[in-house]
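Undergrad: Got a predicted structure here, sequence first:
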Amino acid sequence: MGKSTILLVDDEQGLLDLLTFTLRKFDIHDVLTATTAKGALKLLEKYEVSLIVLDIMLPDGDGFEICKEIRSFTSAPILFLTAKNQDIDKINGFNLGADDYITKPFNPTEVVARIQVHLRRYQMIDNVSKSIYDFGYFKLNKRSGQLFVQNKEVTCAPMEFLLLTFFCEHINFIFTASDLYEKVWLPYQHGDEKTVVIHISRLRKKIEPNPKKPQFLINVRGLGYKLVKPEAKL
């Protein structure tokens, strides 16, 4: 794994120290920390960060709003690490662009393991072979890790990109949410099939002219989801 810079954002200094210590045990030495939303955004202006671990309840801002702002200028993975453990909070986090959601109390070694997985996936986007998938309305460049919609680049979170890439590599194949979770998320990340459904919804908002009436990423009733090219829809 190449050199990576991690940003940890939490108002508990002890938690920041624990995660920093654990990350360095696993050879991740470039670690930035912030105890406020303002401090985190200042660091993001100054440094190129590979991954962000973000608390929701910060003294000067809401982590959900910070996530939304961060996602507007970077596709680096965002992992929520928070005491908020309700399903609605998790769904909200994923809808705003988070790639993972970990609740407190936590095992620091597991958190670092998840960080490593997301870093590998993020770096995969830069290392894949040349391949461009052109659907007319949108275009995915697998090698550069870019998504273009109507010829304008659209920010795409790592898991969204990898999910869309998987669909592009399997045009017109039907997959259940369970299939997609197993093939794209597992064995590296815990969660459930709701994560897949949320990411499909997020992708539709980006690649569909009308997300409520999908033309490309369609649902085959009772069977699952598939990606189709315009000429293959009839």
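TA: Arrived safely.

Undergrad: Could you use CA atoms for every contact and neighbour count after this?
TA: Noted.

Undergrad: who's in contact with residue 77?
TA: The contact partners of residue 77, by Cα atoms under 8 Å, 6 or more residues apart in numbering, come to 50-52, 98-99, 118-119, 122, 157-158.

Undergrad: Name the SS class of residue 167, please.
TA: Here residue 167 takes the helix state, with states given by DSSP: H, G, I helix; E, B strand; the rest coil.

Undergrad: follow-up on the earlier one: may I ask which of the contacts of residue 77 has the most neighbours?
TA: If you count neighbours using other Cα atoms under 10 Å, the busiest of these is residue 98, which has 28 neighbours.

Undergrad: which residue ranges form the strands in this protein?
TA: 5-9, 30-34, 51-54, 57-58, 61-62, 78-82, 100-103, 132-134, 138-141, 146-149, 152-154, 217-220, 224-227 (DSSP state E).

Undergrad: Can you check what angle separates the second one from strand 5-9?
TA: Which is strand 30-34. Angle, strand 30-34 to strand 5-9, by axes from the mean of the first three to the mean of the last three Cα atoms, to 10 degrees: 20 degrees.

Undergrad: Please compare the first structure with the one that follows:
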Amino acid sequence: MNKVLIVDDDRSVRYALSVELKKCNFIPVEAANGAQAIELVKNNSYDSILLDVIMPDLDGIQTLQEIKKIDQNVPVIIITGYSDISTAVEAIKLGAYDFITKPPEMNKLALTIRRSIEAFELQKEVKHLDTAMETSLEWIFGKSDAIKSIIRQIMQVAWSDFSVIIQGETGTGKSVAAQAIHNLSKRAQKPFQAIDVGIIPETLIESELFGHEKGAYTGADKSKKGFFDRSFRDNQKIKP
């Protein structure tokens, strides 16, 4: 069974989570604060970590940073209140796998833990490919420190299910970065469409993205599927 470290300063929360995780066939281990969690991670291995954001002394963000220094790959799931969403997003940027809001719905939490472990195992299996992939990306983008930082971000977000916004001046390689993220993701076998909305007239942008029916406007002599619909239908076609 997989070991899950629960880090929360509230004893009742730790107990409740431990009871539920045992029901889901996990082995729960408890830490009452960030310092204790860090020591446990130094001396033990865990398949996933549940980490509260608001704690005395070392908060969740500080604890996450220290844990990642010890074990860069262990998946960390942030447990946060609705008022702490911005902090949870910051944690994702620092390498957390996902976040769950309080009070956690146990079926969803168990599923998130399992997915984090699956991603962790898959990441270990393909770790030997990372160097080759990074070298390949360096060949495309370059080898400066700034580019290496971007490559690391590309490789990190490619494993997630989060939407990604890429910003930059014209000609800086935004579409190339988007293609790289797609190629490294679990959706790599699905269609990828790059659309330059800048060249689409404002009056036609809605039609191009969402499509239109015959007669929707002057000159619309036939129905047309938009980019979103075509992408969805292509996804449907390639399902086994």
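TA: Sure, I can see it. Computed from a prediction, not measured in an experiment: that's the story for all the values here.

Undergrad: between the strands of structure 1, which one is nearest to residue 194 of structure 1?
TA: Residue 194 of structure 1 sits nearest to strand 100-103 of all the strands of structure 1, at 12.4 Å, using Cα to Cα.

Undergrad: packing partners for the closest one?
TA: On a contact count with 3 or more Cα pairs under 8 Å, 6 or more residues apart in numbering; DSSP states H and E, strand 100-103 of structure 1 meets strand 78-82, helix 87-95.

Undergrad: who touches the residue nearest the centre of structure 1 in this structure?
TA: Closest to where the C-alpha atoms of structure 1 average out (Cα atoms, centre = their mean) is residue 99, at 3.2 Å. The neighbours of residue 99 of structure 1, taking Cα under 8 Å, 6+ apart as the test, are 77-79, 157-159.

Undergrad: The longest helix anywhere in structure 2 against structure 1, how far on average?
TA: Counting residues, the longest helix found in structure 2 (DSSP state H) is helix 106-125. For helix 106-125 of structure 2, the mean deviation from structure 1 after alignment is 1.4 Å (mean Cα distance after the TM-score superposition for structure 1).

Undergrad: So residue 71 of structure 2 versus residue 86 of structure 2, what's the distance?
TA: Per Cα to Cα, to the nearest Å, residue 71 of structure 2 is found 24 Å from residue 86 of structure 2.

Undergrad: Also residue 167 of structure 2?
TA: Here the criterion is Cα to Cα. By it, residue 167 of structure 2 lies 20 Å from residue 86 of structure 2.

Undergrad: Check residue 114 of structure 2 too.
TA: Relative to residue 86 of structure 2, residue 114 of structure 2 is positioned 24 Å away (Cα to Cα).

Undergrad: quick one: which of the two has more around it?
TA: Taking other Cα under 10 Å, residue 114 of structure 2 and residue 86 do not tie; residue 114 has more neighbours (16 against 11).

Undergrad: Map the more buried one onto structure 1.
TA: Matched across to structure 1, residue 114 of structure 2 falls on residue 116, judged by TM-score structural alignment.

Undergrad: Next one: its match relative to residue 51 of structure 1, how far apart?
TA: According to Cα to Cα, residue 116 of structure 1 stands 10 Å off from residue 51 of structure 1.
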